[in-house]
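Engineer: Quick one, fold the following:
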Amino acid sequence: MKFSANKLYIEKYVKCANCGVLIYGPSIAARDGSGDVFCSDWCVDWKAARAASDAEPRLPLPREAREPSLQGRDMVAMKILEGNLVSICRDMGITLMKTAYSTIFSESLDFTCGLFAANGDMIAVGEFCPSMISGMPMIIKTVIQEIEPGEMEEGDILLHNDPYRGGMHTPEHLFFKPIFFEGELVGFSGAIGHVAEIGGVAPGSFYAEARDIFAEGLRVPPVKIKRRGEDNIDVWKILLANVRTPRTNHGDYRALIAAVDLGERRTIELLQKYGKEHFTQITSSLMDYAEERMRAEISDIPDGHYSFQDFMEDDGLVDQELRIHVDLFVQGDEIVADFSKSSPQAKGPINTPLSIPTAATQNAILQLTDGSIPKNSGCFRPIKIIAPPGSLLNVNYPAPEVGGNTECHPRIAYTVLGALATCLPGRVPAADGSTWSNFLFGGTDPRTGEYYCCYDVHIVGWGGSASGDGNSAVGSINGNCPMVPIEVYETRFPWIVEEYSLVPDSGGAGQFRGGLGVRKVVRCDADEITFSHMGDRHKRGSWGLNDGEEGQPGSFLFEEAGTQGWKPVTQVFNKVSSSKFANLTAHRGDRIQITTPGGGGYGLPSDRETASTAEDFSEGFVSRP
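Structural biologist: This next block holds a predicted model:
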């Protein structure tokens, strides 16, 4: 990274030409004189090996030098401490949920809480939003390159949402608090969540037609929102002056702070119980144990080179598909996921920073491995992600990226799963709906006179698998986010929900059919509401597996008050994309219909049991027996 002479801004984001990570320290120059730089000799060798032999580069992953963990581990003590740490993370999440103001936190639980070692390694995490699990350690490791531990003090709380500095997408805000014990920095308590409104061009800050990062909302570099336990008032004023809903944002920020305060307090109690040295040894041992468990799982996957690809339908600005391609190399007890053949970065905001393919790849592998493996940085050590700079999956400044987290993450995860399907028969499901059909809206509430914003997520059908039909009406693979209950929805916002139902025939046919998507119809109950949408899978259905059929695509339709007949926004408002658009206006009586995709089918439809088909018909899941 090249900072200005006064250290106040970044002049150039320096990334490894192979894996795409940010380089803060010394770099390695390319041997061919191209001017490229690399983070390690391993990356130089890997790129050269791919160029020389696209099929089979075989190289060991670089292993970090670490202090040896406990010899002859005390498994009982290790599991007890792990349980305590995970329980703290869960309590942090419950605190956040119960004290937040916005529905994306209080109802949809779009956040994750974790605890970290002093070097940024994650030692424990709560089971909230999977897309954020790998994002948190990447952000913290980036921040401590810029704010050295010596500059942190007891009572500080730091805030960060910059996608170009290890972050995820712009709405994802990480609050983290250094944990001091006996005057020494021993770790961090962190809570990351999707803040529903951060300014920018569109209410809800999901500007689906953005051409650069500046349209997406306020981008915050690593700053101290609290210093030595006291509010940094100037930072608070800047944050709240740049959003449409300052009261709600203030409440959500306080909820995130309450979560990290709780994490710090409970961790110090454990340090007092175990002692710093013993606590550190056990957590280090726990990460080594997770690594060994994951390596054992990977060792059971046949060595080889496995490939798969899928396509995003457009970027909101250009009606052109974008490729997500993975070459997966399984080498003994290690995996390299190379996304070099994916599309170049897009003009519209469907790009991702490096944290997204990292999190999505790790998410996919967690889906196929033993669920009892501790979720910490250790279990991810055998997995390496390659996403070159300037690609769809590693966006360069200042290109837009707000849609990449919600929409690309599930597609990346299922691309990795699709690659593994050939070598792990019977273990990989067909694809789920792989979108959150993000519905953003805002306006002045006629009942209160206060400006409101909402980030409204939608659930999909999951793919069928060798063990049975896919589940219906479940969040996609990258989030455990429920929909906002109708009673809360109508109380908080001026919409009337006329329909909320499963969509018959939306699951792909198969021996085990895909789960059903959902349909929601809302009627505008205000003089004017500004709305936007960021989604995908309106053209391509979720792919089936082992001769299973595709699931039914989703849609977003509009009906003007006093008329009859649903129409896509491409027709009504002359938009490029039916799934990605921004700042349209609904008036009183106008109706909106959001339909989410069903999951793909698994196995030949002709192999489905007759009784199962009859039951589907009687339940209304299919329209004909």
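Engineer: going forward, measure contacts and count neighbours with C-alpha atoms only.
Structural biologist: OK.
Engineer: So what's the gap between stretch 307-321 and the chain middle?
Structural biologist: 18 Å (CA atoms, centre = their mean, to the nearest Å).
Engineer: got it, and stretch 289-300?
Structural biologist: Distance, stretch centre to chain centre, for stretch 289-300: 24 Å (CA atoms, centre = their mean).
Engineer: that's a strand at residue 323, yeah?
Structural biologist: Yes - using DSSP: H, G, I helix; E, B strand; the rest coil, the assignment for residue 323 is a strand.
Engineer: nearest spatial neighbour of it, skipping sequence neighbours?
Structural biologist: Nearest non-adjacent residue to residue 323, counting by CA to CA, 6 or more residues apart in numbering: residue 311, 4.6 Å away.
Engineer: contacting residues around that neighbour?
Structural biologist: 321, 322, 323, 324 (CA atoms under 8 Å, 6 or more residues apart in numbering).
Engineer: how close does it get to residue 541?
Structural biologist: 11 Å (CA to CA, to the nearest Å).
Engineer: again with residue 90
Structural biologist: On the measure of CA to CA, residue 90 and residue 541 end up 35 Å apart.
Engineer: How about residues contacting the helix or strand where residue 240 lies?
Structural biologist: Here residue 240 is covered by helix 233-241, with elements defined by DSSP states H and E. With contacts defined as CA under 8 Å, 6+ apart, helix 233-241 is touched by 218, 224, 225, 246, 249, 250.
Engineer: which SS class is the closest residue to residue 119 other than its chain neighbours?
Structural biologist: Distances taken as CA to CA, 6+ apart put residue 141 closest to residue 119, at 6.8 Å, once the chain neighbours are dropped. Using three-state DSSP, the structure places residue 141 in helix.
Engineer: For residue 141, give me its contacts.
Structural biologist: Residues in contact with residue 141 (CA under 8 Å, 6+ apart) are 119, 120, 121.
Engineer: Same list (those) but as JSON lines, adding neighbour count.
Structural biologist: Below are the contacts of residue 141 laid out as JSON lines (neighbours: other CA atoms under 10 Å):
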{"residue": "119", "neighbour count": "15"}
{"residue": "120", "neighbour count": "20"}
{"residue": "121", "neighbour count": "21"}
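Engineer: Before we compare anything, build this one as well:
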Amino acid sequence: MSEHPAVDPAAVDAVTVEVVRSYLLAAAQEMRTTLVRTAFNPVIYEVLDFGISLYDEHLALIAEAPGLTFFLGANDFSLRKGVEHVGRENLHPGDIVMLNYPYWNAAHAYDATLFAPVFLPPESTETSGGDGFLVGFVCVRAHWMDLGAKDPGYVLDSTDVHQEGLLFPGTKVYSRGEPVRDIHDLIRFNSRLPDLVLGDLHAQVAAIRTGERRLLETITKFSKPTVDAAVAVVRARSEARTRAALAALPQGSWTAEDWLDDDGITADPIRMRVTVTIADGTFTVDFAGSAPAARGPVNMPFGATIALCKVVLKALTGPDEPGDEGSTAPLTVLAEPGTLFHAVYPAPTFTLWTGIVALELVHKALAQGMPDRVPASSGGDVPGFMMVGTHQDTGEFYAISNNDPVGWGGTAEHDGLDATIHLSESTVRSTPLEVLEARSGMLFERLEMRTDSGGAGRYRGGVGIRRDIRFVQPGEFLSVIKKTGSAPWALDGGQQSDPNQVIVFPGTERERRISTERVVVEPGDRITLLTAGGGGHGDPADRDPARVRDDVDQGLVSPEAARTVYGIGVRDA
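Structural biologist: Here you go, the predicted structure:
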């Protein structure tokens, strides 16, 4: 947590606190709107794979806008590392700094973080220097589609970070308001998709300029002391609320284990272990006992590990409140450097699906102490895929990706959601089918709910989907899943659900099942994706028969499963 100077909360009334808070949240939201409307890449404007946040001059989070769930906590780590690298004394009005060095950026190399210092102009304060007075920072992180890694698209089998693309440790892309042409050229000539990547860079710049403008307007309208006092009140209130919520939960330590399918290099499963402790208003997550750093690109930058733990803490203690520095102040995350959850140079980090599986691992540990507060496993993973190639209509190289929905785990109070983006990315969307078809060589012949894929229970797990793809152009299909070898877990007597499956060339002598792999495809080839359902919660025998019949009517549960699993006779349609 950042150090904050003493501020007198009595200096601002409750109404002003809420008005200032709303101004700051609106600034973040307007940054989000600007980014979505100006981005070139559908993973940004359709999927919403980005993170947007505002900070005070002490690098403490004061507001953020919805984006990729993991990114809501990752920008904090990145900004602090970036400012440390550049040096505050080297930041000036109009500067924008880019950071994608994984170990400092809390993400892989294709998640580009841009941040800018915000200065009040010299005429606004008597104590400022020639640059004015530093009052905060704005930050926009977004996924770029190519920065010159060894392979186009996702890098699935790198053994060194330098195989994963061009790296920026905190490099100015704008200096005093002017683009640094050498850096822009460096990006352009090291990307397979230069127009797309530079277009997204400029969209992030537009969002940053929007945030700068709105933050300055807020400070000018209310005064810096008033804004500081309002932010301090909100931060203290958030921290107190989080600690009180933790104190109301069961106290203790719980340990859980799980396994990744592989590291992309060998077929050996990768061990994950976590111990979660709730005590005296604190939340500690310790990954001791997890595997050492893997040879392949499944290693987690420590900032990304912290971010996934922030997601769990926020969901437990204040899911309906906007996040700020105070809401995660009680969190401590431990992971030994050089292990799976604390990658150090030059460990490869590109396939960050480890964090998705690990979020459910933390839930699995918590479920031992509070099975009524966390869901059963929600599919276990995010089933991702990508296609890269040369489009026959344009003759240009393309890369396009999608993350498919899964079934969420049942809870002590309700069924899991059907066909919904995994809870680790619950604020984003799948790429629309029409966009995928128009921009690639894929034709989707089937997209439907996957009957009986949810785990049975008093409250059943949600169902996954089936997606059948026929390829109409040659290219490479990339499957990215790290949880196919074991079924999503259930709770309190519920049943496990079907795991994720990727079937390449179904119905031919080449048919086989894969998890994370790059597959060369030709026109006429097919691939079937079967995404996992959620685990069930509670004994299936206790399920309301009316709910079972309704599930059968909707095609979510088959008549046979209704009879054999739930003991409910339902006439076949």
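Engineer: returning to that earlier point: who has more neighbours out of residue 90 and residue 541 of structure 1?
Structural biologist: Per other CA atoms under 10 Å, whichever of residue 90 of structure 1 and residue 541 has more neighbours is residue 541, with 25 against 21.
Engineer: how near is that one to residue 404 of structure 1?
Structural biologist: Going from residue 541 of structure 1 to residue 404 of structure 1 by CA to CA gives 19 Å.
Engineer: Same question for residue 183 of structure 1.
Structural biologist: 41 Å.
Engineer: of those two, who's got more company?
Structural biologist: Between residue 183 of structure 1 and residue 404, residue 404 has the larger neighbour count (other CA under 10 Å), namely 25 against 9.
Engineer: Residue 352 is in contact with that one, correct?
Structural biologist: Yes - counting by CA atoms under 8 Å, residue 404 of structure 1 touches residue 352, with 4.6 Å between them.
Engineer: Quickly list what's touching both of these two.
Structural biologist: Any residue near both residue 404 of structure 1 and residue 352 by CA under 8 Å, 6+ apart counts here, and that gives residue 169.
Engineer: which position in structure 2 aligns with residue 427 of structure 1?
Structural biologist: Correspondence of residue 427 of structure 1 to structure 2, assessed by TM-score structural alignment: residue 373.
Engineer: Give me the neighbour count for that match.
Structural biologist: Here the number of neighbours of residue 373 of structure 2 (other CA under 10 Å) works out to 15.
Engineer: hang on, it is in a strand, isn't it?
Structural biologist: No - Residue 373 of structure 2 sits outside any strand when classified using three-state DSSP, being coil.
Engineer: rewinding a little: overlap between the contacts of residue 141 of structure 1 and structure 2?
Structural biologist: Of the contacts of residue 141 of structure 1, the ones still in contact in structure 2 (both residues aligned by TM-score structural alignment, their matches' CA atoms under 8 Å) are residue 120.
Engineer: quick one: contacts for residue 414 of structure 2?
Structural biologist: With CA under 8 Å, 6+ apart, residue 414 of structure 2 has these contacts: residue 459.
Engineer: corresponding residue for it in structure 1?
Structural biologist: Alignment note (TM-score structural alignment): residue 414 of structure 2 maps to residue 468 of structure 1.
Engineer: just residue 546 of structure 2 next, same as before
Structural biologist: The pairwise alignment with structure 1 assigns residue 546 of structure 2 to residue 611, based on TM-score structural alignment.
Engineer: Just give me the mean distance for the helix or strand hosting that match relative to structure 2.
Structural biologist: Assessed by DSSP H and E, residue 611 of structure 1 sits inside helix 610-619. With mean CA distance after the TM-score superposition for structure 1, helix 610-619 of structure 1 departs from structure 2 by a mean of 1.4 Å once superposed.
Engineer: Can you point out the buried residues in that helix?
Structural biologist: 613, 616, 617 (16 or more other CA atoms under 10 Å).
Engineer: Let me know the closest of these to residue 287 of structure 1.
Structural biologist: Closest to residue 287 of structure 1 out of the buried residues of helix 610-619 of structure 1 is residue 616 (45.5 Å), distances taken as CA to CA.
Engineer: surely that closest one meets residue 608?
Structural biologist: No - the criterion here is CA under 8 Å, and residue 616 of structure 1 misses it with residue 608 at 11.2 Å.
Engineer: where do the helices sit along the stretch 201-350 of structure 2?
Structural biologist: Per DSSP state H, counting those that start in this stretch, the stretch 201-350 of structure 2 carries helices over the ranges 224-248, 302-317.
Engineer: now for the shortest one, which elements pack on it?
Structural biologist: Going back to what we said before, that points to helix 302-317 of structure 2. helix 71-86, helix 102-105, helix 224-248, strand 331-334, helix 353-367 (3 or more CA pairs under 8 Å, 6 or more residues apart in numbering; DSSP states H and E).
Engineer: now do 10 Å
Structural biologist: Helices and strands touching helix 302-317 of structure 2, as assessed by 3 or more CA pairs under 10 Å, 6 or more residues apart in numbering; DSSP states H and E, comprise helix 71-86, helix 102-105, helix 224-248, strand 282-286, strand 331-334, helix 353-367.
Engineer: next one: the longest one
Structural biologist: With contacts taken as 3+ CA pairs under 10 Å, 6+ apart, helix 224-248 of structure 2 sits against helix 14-38, strand 50-56, strand 61-65, helix 194-222, strand 270-279, strand 282-286, helix 302-317.
Engineer: Would you mark the buried spots in the third one?
Structural biologist: When burial is assessed from 16+ other CA under 10 Å, strand 61-65 of structure 2 yields the following buried residues: 61, 62, 63, 64, 65.
Engineer: Since that was my last question, I'll sign off now.
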